[in-house]
Every structure is written in structure tokens, then in C-alpha cells.
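> Next input, structure requested:
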Amino acid sequence: MYMPAHFAEDRPEELHRIMRAHPLGLLCTAGPDGLDANHLPFHLDPATGPHGTLLAHVARANPLWQRVPSGSAVLVVFRGAEGYISPNWYPGKHATHRAVPTWNYEAVHVHGTLTVHDEEKHVRQVVARLTHTHEALAEPPGPHRPWRMGDAPPDYLQAMLQSIVGIEVRITRLEGKRKLGQNREAPDREGAQHALQLRGHTALADAMRQASEPRQDS
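From the prediction side, this is the model:
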């Protein structure tokens, strides 16, 4: 990934935040039929392995788990806040006209090795982890409790578990980029943030604002 120094993000906690907030990752693999990509929701386990582990599952009908053997190098791409930035939003543009459109974004590239798990116990644990994480975010506080695997009839759940295969990506390297206007002057950054806020793009506006603050390294 092209990485100008002012856009580089190497803090693990910040990369983990983006991955957790935007868990639908793009799993990129190379097999006998060439390159392939699958969009999968991942669970991040930062405590397993030197750099953490990603857990997910694919449909048994998906040829990925048979075409890409365990131990293969893979790439998982997570994309955070992103959006178009018009030069009209920069105060500096109206004074000099020296500005062009751009696209601001956050991205995390996860390099790792793939392991396939075709065991019911492992698959059940992966589904339980994913369900626990995302059900906690799916419902606002109220009378409805989060959905649990036990809510489904046992025979139906068993059939569903048999129709999927678990995958694990042992992380070897994390690469992060936050292209959020750090190369612009403060009035231009603030003008873009204000325009985004007016248009309802609060996530990108907040990300730009946070990226402009002094960095607090752990």
C-alpha cells in the first residue's frame, strides 16, 4: 500500500479500533484459478498469536476453503470512515484556486496465514463469538434481549453449523493508513469537516478531527 509518512498509522490499538468498528473485511487469496476475494465479517482476537488472530467462516459451498490450503499467505483489507472531499470546501481554494478533489479514508491491511477449520466445535465457537459481538451492537437498550444461538431449534442450528467452515488468519503484519487531510492547512481541514457534518457524514468528519489532534502514543 502506498504510504506517505503523514498518512501512516502504526498504533495497534488504533488499527484494532478500525477493524472492530468495521468488521466486514475483504479476504484476498491466490489459488490455482488466480486471485479471489471474499467479503466476510471477522472477529479479532488480539490475544492469540504474536500479532493477534482473525476468525470467520465461509459457506461450505464456497470453494475457498478447498482451493486455498492451510498455511497460505493471505491479505484481509478493512476500510473505515471514507468519503469524497470537494475542493469547494477548502477556504484556501477560494483564495488561490490551487486545490483539487480527493477521497479521504481509513484502511487497514492485515497480512497473515490462513488455516481452515472443518470441526463443529471450532465453527460453533466462531459463530458464538461473532454473534455475541454483533448482537450487542444490533439492538438499542429495550425489552428485546440479544439473539443467542440457543434461541434456534437444536436440529436447525446443527444443520446451519454443518453448512459452514471455519477459517482463521494468524496475523503476521498490520499496515494502516489514515488519509484524512493531514497534509492540508488547519482552515481547509476545518472547512471540509464542517461540510461533511452538514451533509450527515459525521463518521468521516470525526475521523478527520481526531487525526488533526496531537498524537498520543502509548
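
> Every contact and neighbour count from this point should use C-alpha atoms.
Noted.

> So which residue is smack in the middle of this protein?
Centroid check for the chain by CA atoms, centre = their mean gives Phe78 as the closest residue, at 3.0 Å.

> what's near enough to touch Ile167?
55-58, 65, 114-117 (CA atoms under 8 Å, 6 or more residues apart in numbering).

> Now secondary structure too, for the residues you listed, in CSV please.
Shown next, in CSV, are the contacts of Ile167 (DSSP: H, G, I helix; E, B strand; the rest coil):
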residue, secondary structure
Leu55, strand
Ala56, strand
His57, strand
Val58, strand
Trp65, helix
Leu114, strand
Thr115, strand
Val116, strand
His117, strand
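
> Mind giving me the ChimeraX select for these, buried ones only?
In ChimeraX, a selection of the buried entries from those looks like this (16 or more other CA atoms under 10 Å):
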select :55,56,57,58,65,114,115,116,117
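
> Show me what the helix or strand the residue nearest to the centre of the chain falls within is packed up against.
In the assignment (DSSP states H and E), Phe78 maps to strand 73-85. Contact partners of strand 73-85 among helices and strands, from 3 or more CA pairs under 8 Å, 6 or more residues apart in numbering; DSSP states H and E: helix 12-21, strand 24-31, strand 102-117, helix 202-212.

> just the angle between the longest helix seen in the chain and strand 102-117, please?
The longest helix of the chain (DSSP state H) is helix 120-138. Helix 120-138 runs at 150 degrees relative to strand 102-117, counting by axes from the mean of the first three to the mean of the last three CA atoms, to 10 degrees.

> Just say helix, strand or coil for the residue of the chain positioned farthest from its centre.
Of all residues in the chain, Ala95 has its C-alpha farthest from the mean position, at 38.0 Å, by CA atoms, centre = their mean. Here Ala95 takes the helix state, with states given by three-state DSSP.

> Before we compare anything, build this one as well:
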Amino acid sequence: MFIPKLYRSEDYDLMRQLISENAFALLISSTEKIRATHSMMMLNEDDPEHMYVETHISKANPQAKTLKDGDEVLCDFLGAHAYISSSWYDHMNVSTWNYEAVQIRGNVQLMDNEELYQHLEKLTFKYENFQKCPVMVKDMGRAFVEKEMKGAFGLKIIPTEIYIKQKLSQNRKDHDFQNIISELDNTDENGKKIAAKMKLIQK
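Model (predicted):
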């Protein structure tokens, strides 16, 4: 991911937020050919000094059939994003797009059965916990879950490079910056999210 210095962030709290809120991300690999799978991802910080991304895909997925320990993959997380119209400036300029994104490049470690079970427990808790009648992994019974696990391919991605990008019109003068916020506040949910982010960093 190309990140001009103006848009580069080293804020790991922002990274955590973007991953948590945009967990259905792309797992990209290039073994044999370029492959990409949307999958649910979580940041594991049980050991803060050695955090990693964990996920699972179907064993029937061709990507699962090619990945092995040590292979390099890329996890791509896209946060809020919004179109910025050229009509929102007080001068002639081109339109663009504001957005937040995280990319984590890392090496694969395949999960064993116990690691996959724990991964599914945590993932299910995160999304079931707020349901009216939550069904946790423990409620399903170990035998049932382990039977279903036979079709899952669990993996950990150990980061080698982390990229955090916040492109929020930081290159615009104050008048245009404020006008972009005003216009975004009158658009869709993504636009409102970007406007809120811009307010946090405004000069």
C-alpha cells in the first residue's frame, strides 16, 4: 500500500480499532497464483510483544490447499471511506477519496485443532454476545464443534510489516477542509464517519 508521509500513521490504537470494526477483511496470497478470500479476522494480543492476526477459511478453498507454514500473505482491512467531490473546493481541483486502511504483511503459521477451537470460541463470543439469544461454542457441544471444524482451515499471520493509512484531506487548506466536513455530514453513513474522523484531526 502506497502511503505518502502526510497520510502515514503509527497509531496502533487506531490499527486495533480499524481491525476490530472492519474484521471481514481480505486474505491475499500469491503461492502458485494470486488468490484472495474475504474472511473474519481477529487481532490476538494474548502476548502483547508478539501479536498476530488469526482467521480461518474453508478447507475446500483453493487458497487453503496451497498455503503452508512460512508462506507470506497480506491481510487487507478497509475502514470508512467516502468520495470527495471536486465541487467542494473553492478552486479548481480533482475529486478524490478519503479513507482509512490497515495492511498487515506476515508469515503463515497453521493452527492445530486446539488453537482452531479457541479461535472459534473467541470469534463466536465477539459476535454472539450481543444477540438476543446468544449461542456460544460451549452451547453447541465439543463433539459437534469438532465435527464442523473438519471443514475449517485455521491460520495465524505473524506480522513482518504493518501499514496504517489515514487519508483525510490533511493536504487541504482550512476553508476547504471545513467545507468537506460539512458536505460529508450530509451524505451516507460512511461519509459521516469520515467527517467525524476529520473533526478529530482538524487543525
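
> Tell me how they score on TM after superposing.
Between these two chains, after superposing, the TM-score reads 0.90 (TM-score structural alignment, normalised by the length of structure 2); 201 aligned residues with a CA RMSD of 1.9 Å.

> returning to what we had before: dump the helices and strands packed on strand 73-85 of structure 1 into CSV; add distance to Arg170 of structure 1 as well.
Shown next, in CSV, are these (distance: least, CA to CA, whole Å):
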stretch, distance to Arg170 of structure 1
helix 12-21, 14
strand 24-31, 13
strand 102-117, 5
helix 202-212, 28
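
> Identify whichever of these lies nearest to Leu137 of structure 1.
helix 12-21 (10.3 Å; CA to CA).

> okay, the angle between the closest one and strand 73-85?
Going by the same axes, to 10 degrees, helix 12-21 of structure 1 makes 80 degrees with strand 73-85.

> Only the buried residues of helix 12-21 of structure 1, if you could.
15-16, 18-20.

> same check, this time on stretch 171-191 of structure 1
Taking 16+ other CA under 10 Å as the criterion, stretch 171-191 of structure 1 shows 171, 174-182, 188-191 as buried.

> re the thing from before, which contacts among the contacts of Ile167 of structure 1 does structure 2 share?
When you map these onto structure 2 and apply both residues aligned by TM-score structural alignment, their matches' CA atoms under 8 Å, the shared contacts are 55-57, 114-117.

> Pipe these into a markdown table and attach distance to Asp45 of structure 1 per row.
Output for the kept ones among the contacts of Ile167 of structure 1, formatted as a markdown table (distance: CA to CA, whole Å):
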| residue | distance to Asp45 of structure 1 |
| --- | --- |
| Leu55 | 8 |
| Ala56 | 11 |
| His57 | 15 |
| Leu114 | 15 |
| Thr115 | 15 |
| Val116 | 16 |
| His117 | 16 |
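
> Quick check: of those residues, which lies closest to Met1 of structure 1?
Leu114 (20.6 Å).

> Roughly how far does the equivalent of the closest one over in structure 2 sit from Thr96 of structure 2?
Matched by TM-score structural alignment, Leu114 of structure 1 corresponds to Val108 in structure 2. Distance, Val108 of structure 2 to Thr96 of structure 2, by CA to CA, to the nearest Å: 35 Å.

> residue contacts, the counterpart of Trp103 of structure 1 in structure 2?
If you follow Trp103 of structure 1 across to structure 2 using TM-score structural alignment, you land on Trp97. Shown in contact with Trp97 of structure 2 (CA under 8 Å, 6+ apart): 81-84.

> Can you name the residues that contact the residue lying closest to Trp97 of structure 2 once chain neighbours are set aside?
In this structure, Trp97 of structure 2 finds its nearest non-sequential neighbour in Tyr83, 4.5 Å apart by CA to CA, 6 or more residues apart in numbering. Contacts for Tyr83 of structure 2 (CA under 8 Å, 6+ apart) come out as 95-98, 191.

> rerun at 10 Å
95-99, 184, 187, 190-191, 194 (CA atoms under 10 Å, 6 or more residues apart in numbering).

> With adjacent residues omitted, what lies nearest to the alignment partner in structure 1 of Glu121 of structure 2?
In structure 1, the residue paired with Glu121 of structure 2 according to TM-score structural alignment is Ala128. Nearest residue to Ala128 of structure 1 in three dimensions, chain neighbours excluded: Met149, at 7.0 Å (CA to CA, 6+ apart).

> returning to what we had before: in JSON lines: the contacts of Ile167 of structure 1, plus distance to Ala8 of structure 1.
Shown next, in JSON lines, are the contacts of Ile167 of structure 1 (distance: CA to CA, whole Å):
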{"residue": "Leu55", "distance to Ala8 of structure 1": "26"}
{"residue": "Ala56", "distance to Ala8 of structure 1": "27"}
{"residue": "His57", "distance to Ala8 of structure 1": "30"}
{"residue": "Val58", "distance to Ala8 of structure 1": "32"}
{"residue": "Trp65", "distance to Ala8 of structure 1": "33"}
{"residue": "Leu114", "distance to Ala8 of structure 1": "26"}
{"residue": "Thr115", "distance to Ala8 of structure 1": "29"}
{"residue": "Val116", "distance to Ala8 of structure 1": "32"}
{"residue": "His117", "distance to Ala8 of structure 1": "34"}
